[in-house]
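Visitor: below: sequence and its predicted model.
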Amino acid sequence: MTQSERMSSVELRSTLSLASIYGLRMLGMFLILPIFAIYAETLPSGHDHLYIGLALGAYGLTQALFQLPFGIASDRFGRKNMIYIGLLIFALGSFVAGMADDIHTIIIGRAIQGAGAVSAVVMALVADLTREEHRTKAMAMIGVSIGITFALSLVLGPTLNQWIGVSGIFILTGVLALLAILDIKYLVPDPHISRFHSDTQATPARLGVVLKDTQLLRLNFGIFALHASHMAMFVVVPFALKQTSGLSENDHWMIYLPIMVISMLMMVPAIIIGEKKAKLKQIFILSVVVMLLAELGFGLMINSFWGIVAALTIFFIAFNVLEAIMPSAISKQAPVESKGTAIGVFNTAQSLGIFVGGVSGGWLSSQYGYTAVFGFCGILMLLWLVSVMTMQAPAAVRSKMYHLPDGYAGDATRLSQTLAALPGVKESVVLPAEGMVILKVDMQANWDDSAVLQLIRG
């Protein structure tokens, strides 16, 4: 492997540091999931599960509202400055929730946490600090950090609850957010050039194109439904596990740990089949069917410990597979010049799903009981299944990015047409303002970068 084919030490350090920031923020959101509902019920007004669901989902609403403004502001005021502001807001929300002695204040704290919506800014900074040929690898590293963080949160949450309680967990995440500011300041270099990146950032001008694409809308509904059902589940399952197992919530990690190990192991072959064998639609359909079965299992066996364990295992196998393949499907489906915007809309749909799932799960649980929650989730899965059945199979393509020569003054349209005519190229766009060429290439093609590089360099 040549030097140019490897990430530089600066690129690697920057990506790992920013992945840790992204993971830390997710950790602060997810650590409380397995134990919060039980804790919240002991607070004033916490007996009403609507408030529990609102506390769980509140950050999703503010995150959805502030993601795009933070990203746009970072183009004007600087990536690091906006990350500092976001982390300070997140820390403030964590401290508010940690010092709360009633459910209403925790809801406010969670909403403040979500308002520190730095995810899009982190992605833009990664793009600033990595060469085009390593961008996909860097984003994949961040994706892996999110998956690991989520799995760890289900195991660490109950353990930390035993040592420092839910209030302590909130305070801890606030302190870690403040320490992350030092990480950004001293470990992440300042980019030499900070520019807009259409592959990672959303632009309002492209929203119309993305929102009119029915295939992308199917994926957006899917991520909404997935996270709505996920958040609604955590309004109910902690209570059901405690009641049926006799275990304290502090010991629930013993249930989640083997479930997460099994689901992670099952995820790998599904991803390989979907990506390498170009079977993404089939994997989608199978995974959504499995999710539907999990919701039916929860509804029918919520009073049986082993029934809940079986339903949780089935749920997280499908959940982890879908979490892994859906971003890939968005990248394959979105027009090249609208990829960042499509990802932005996708992430907003995910955040709205978190909010709607928390509120709906809380209200249904308080009004109609546990079974109604899983009936709601089952309907979402059924609608999603219909949507997946009628969607086009994502194209078997991969993205390739190349850097244009500095000061490029050639005919971008002609170069794009010439590149599009190369064998294996499905879509081509030349972006002089970003100094970049992006191609969608047939995964089965015997690809050779040399022809592209020769054309680009003239």
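Guide: Perfect, thanks for sending it.

Visitor: drop to CA atoms for contacts and neighbour counts, all remaining ones
Guide: Will do.

Visitor: outside of stretch 56-67, which residues touch it?
Guide: For stretch 56-67, contacts defined as CA atoms under 8 Å, 6 or more residues apart in numbering pick out 33, 107-108, 110-120, 231, 344, 347-349, 351-359.

Visitor: buried among those? Need that as a selection in ChimeraX.
Guide: Applying 16 or more other CA atoms under 10 Å to these, the buried members can be selected in ChimeraX as follows:
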select :33,107,108,110,111,112,113,114,115,116,117,118,119,120,231,344,347,348,349,351,352,353,354,355,356,357,358,359
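
Visitor: out of the contacts of stretch 56-67, which are inside helices?
Guide: 33, 107-108, 110-115, 119-120, 231, 344, 347-349, 351-359 (DSSP state H).

Visitor: measure residue 332 to residue 301 for me?
Guide: 38 Å (CA to CA, to the nearest Å).

Visitor: what's the answer for residue 425, then?
Guide: For residue 425, the distance to residue 301 - CA to CA - is 50 Å.

Visitor: how distant is stretch 255-270 from the center of its chain?
Guide: 18 Å (CA atoms, centre = their mean, to the nearest Å).

Visitor: do stretch 381-398 as well
Guide: With CA atoms, centre = their mean, you get 19 Å for stretch 381-398.

Visitor: span of that stretch from start to end?
Guide: For stretch 381-398, the end-to-end distance is 29 Å (CA to CA).

Visitor: got the contact list for it?
Guide: Contacts of stretch 381-398 (CA under 8 Å, 6+ apart): 215, 218, 221-222, 225-226, 275, 278, 280-281, 284-285, 288-289, 291-292, 329, 332-333, 426, 440-444.

Visitor: included below, for side-by-side comparison, is a second structure:
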Amino acid sequence: MSDKVVFSPFERRASLALSAVYGLRMLGLFLVLPVLALGVADMPGGQNPAAIGLAMGIYGLTQAFFQIPFGMASDRLGRKPVIIFGLLVFAAGSFLAASADSLTVLILGRALQGAGAVSAAVSAFLADLTREEVRARAMAMVGISIGLSFVVSLVIAPPLYGAYGLEGLFLLTGGLAMVAALGIGRMRTHPPQDRSTTSEPEAPLTKAVELETVKAWPLLSHSQLWRLNLGIFSLMAVQTAMFVAIPMGFAELGLPLQDHWKAYLPLLLVAFLGILPPIFWAEKKGRFRPVFLGAVGLLGMTMLGFLVADGQGLGPWLVFVGLFFVGFNLLEALLPSWVSRVAPVGQRGLALGIYNTSQSLGLFAGGLLGGLMLAAHGRAGIFAACGLLLAFWGMMALGLKELGRRSPTRSSPPLASSGP
């Protein structure tokens, strides 16, 4: 008889519902990513590359700033009211951005969007409603919803922009956030008694002081975790900076913004198929490190390819955009799983909070980097800066230790075992 622990019906519904809520919110965020850099061109201030980069990245800065306070508030006030409030703040920012008549107002709207930082609270809510034995699978469902949101946004954002403009996209993002808030409001906060479960879900923390007993510094200096946090920071920075450059490249090669989906869709399908063999190989052999390092190297080589291919025609440009998607999607799939496996058992929540904050700061840094490099050196400056960042990340990633095969009984090492 199999002793594999499965989702209870309540856990399955909760995981699907929270994944859908998270996906709707992220879809609202990602929808503007492929079109924002070109879509603001007619606004006052829309010709300032540094301001465009700030509009792309300011969301990440305010999200990083408010993520931990929202998480602490959810411990004291309850998950649902805090998540609903955060989603409504995000919606308000979306509506402000939709009404913007200048890039300055749009930047303020994007900053308000980021202030609705509910990622930590949603993750904590999911942890409250699932047992430890199935929590990794529940978190993986959230990760899948984020990946799907990114893919869908790249495909549908350009034609939606062509039909309704940037205002319509921001109105849609606000509407999606409100739908997500309604979904959270309908959710149950406690699972029913279920005889099939082997342990009770963890109760939510009720006192902020309990968070203070968990020290963050050992996690920040953990020899493996800081490399992974640097990784997600670098990956998000490169992603945001590249979406300053990629839409502009397509437009200069004669592909109108509303038709960019015709390039993104086949490239994303190829990228999805391309990441499956290395992931399956890594899982089967327990050899994650070479796949991880290879993906970082692929992204670095792609930056060199962009430097050569820029202005050389649509064909070479498509090749390197496709390779970029392969490397990016592969690393985005590997990083959160690696963090959850490396983090000490009693501090996974805090470790993932630091990871999410690093991710948000990367979004901000990438937007700023992309805008400043575009202003000073054009798209070549963006490719060169991203290449240097990836080279530094690659050197630091050499210190990562192999994870080995997954084991249902595997536990994370204590902090004391981590080297400098």
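Guide: Structure's in. What do you need? Quantities reported herein were computed from a predicted structural model and do not represent experimental measurements.

Visitor: fetch the TM-score of the aligned pair.
Guide: Once superposed, chain against chain, the TM-score is 0.91 (TM-score structural alignment, normalised by the length of the second structure); 400 aligned residues with a CA RMSD of 2.1 Å.

Visitor: related to what we said a few turns ago, looking at residue 425 and residue 301 of the first structure, which has the bigger crowd around it?
Guide: residue 425 (20 against 17; other CA atoms under 10 Å).

Visitor: how about the helices of the stretch 251-400 of the second structure, start to end?
Guide: Applying DSSP state H, counting those that start in this stretch to the stretch 251-400 of the second structure gives helices spanning 261-285, 288-309, 314-342, 348-397.

Visitor: hmm, residue 175 of the first structure is touching residue 91, no?
Guide: Yes - contact criterion CA atoms under 8 Å: residue 175 of the first structure and residue 91 qualify, at 6.9 Å.

Visitor: more neighbours, the two?
Guide: residue 91 (27 against 15).

Visitor: which strand or helix spans that one?
Guide: According to DSSP states H and E, residue 91 of the first structure maps onto helix 79-98.

Visitor: pull out the buried positions in that helix.
Guide: Buried, per 16+ other CA under 10 Å, within helix 79-98 of the first structure: 79-80, 82-98.

Visitor: which residues touch the residue nearest to residue 412 of the first structure when sequence neighbours are not counted?
Guide: Closest residue in space to residue 412 of the first structure, ignoring its immediate chain neighbours: residue 430 at 5.7 Å, by CA to CA, 6 or more residues apart in numbering. Neighbouring residues of residue 430 of the first structure by CA under 8 Å, 6+ apart: 412-413, 415-416, 436-438.

Visitor: any idea which helix is longest in the second structure?
Guide: Per DSSP H, the second structure has its longest helix at helix 132-185.

Visitor: superpose on the first structure and give me the mean offset of that one.
Guide: Superposed on the first structure, helix 132-185 of the second structure shows a mean distance of 1.1 Å to its aligned residues (mean CA distance after the TM-score superposition for the first structure).

Visitor: which helices and strands does that helix pack with?
Guide: The helices and strands touching helix 132-185 of the second structure, judged by 3 or more CA pairs under 8 Å, 6 or more residues apart in numbering; DSSP states H and E, are helix 9-30, helix 36-39, helix 79-98, helix 119-129, helix 261-285.

Visitor: tell me which of those lies nearest to residue 388 of the second structure.
Guide: helix 36-39 (22.7 Å; CA to CA).

Visitor: average gap between the closest one and the first structure?
Guide: Looks like 1.0 Å for helix 36-39 of the second structure (mean CA distance after the TM-score superposition for the first structure).

Visitor: likewise stretch 229-241 of the second structure?
Guide: Using mean CA distance after the TM-score superposition for the first structure, the mean distance for stretch 229-241 of the second structure is 0.8 Å.

Visitor: in the first structure, what stretch matches that stretch?
Guide: The counterpart of stretch 229-241 of the second structure in the first structure, counting by TM-score structural alignment, spans residues 220-232.

Visitor: that older thread, by how many degrees do the longest helix of the second structure and helix 79-98 diverge?
Guide: 60 degrees (axes from the mean of the first three to the mean of the last three CA atoms, to 10 degrees).

Visitor: alignment lookup: residue 320 of the second structure to the first structure.
Guide: So residue 320 of the second structure corresponds to residue 311, using TM-score structural alignment.

Visitor: residue 325 of the first structure versus the aligned partner of residue 292 of the second structure in the first structure, what's the distance?
Guide: In the first structure, the residue paired with residue 292 of the second structure is residue 284, using TM-score structural alignment. Here the criterion is CA to CA. By it, residue 284 of the first structure lies 8 Å from residue 325 of the first structure.

Visitor: tell me the SS of residue 437 of the first structure?
Guide: strand (DSSP: H, G, I helix; E, B strand; the rest coil).

Visitor: show me what secondary structure element comes after the longest helix of the second structure.
Guide: Following helix 132-185 of the second structure in sequence order, the next helix or strand is helix 208-212 (DSSP H and E).
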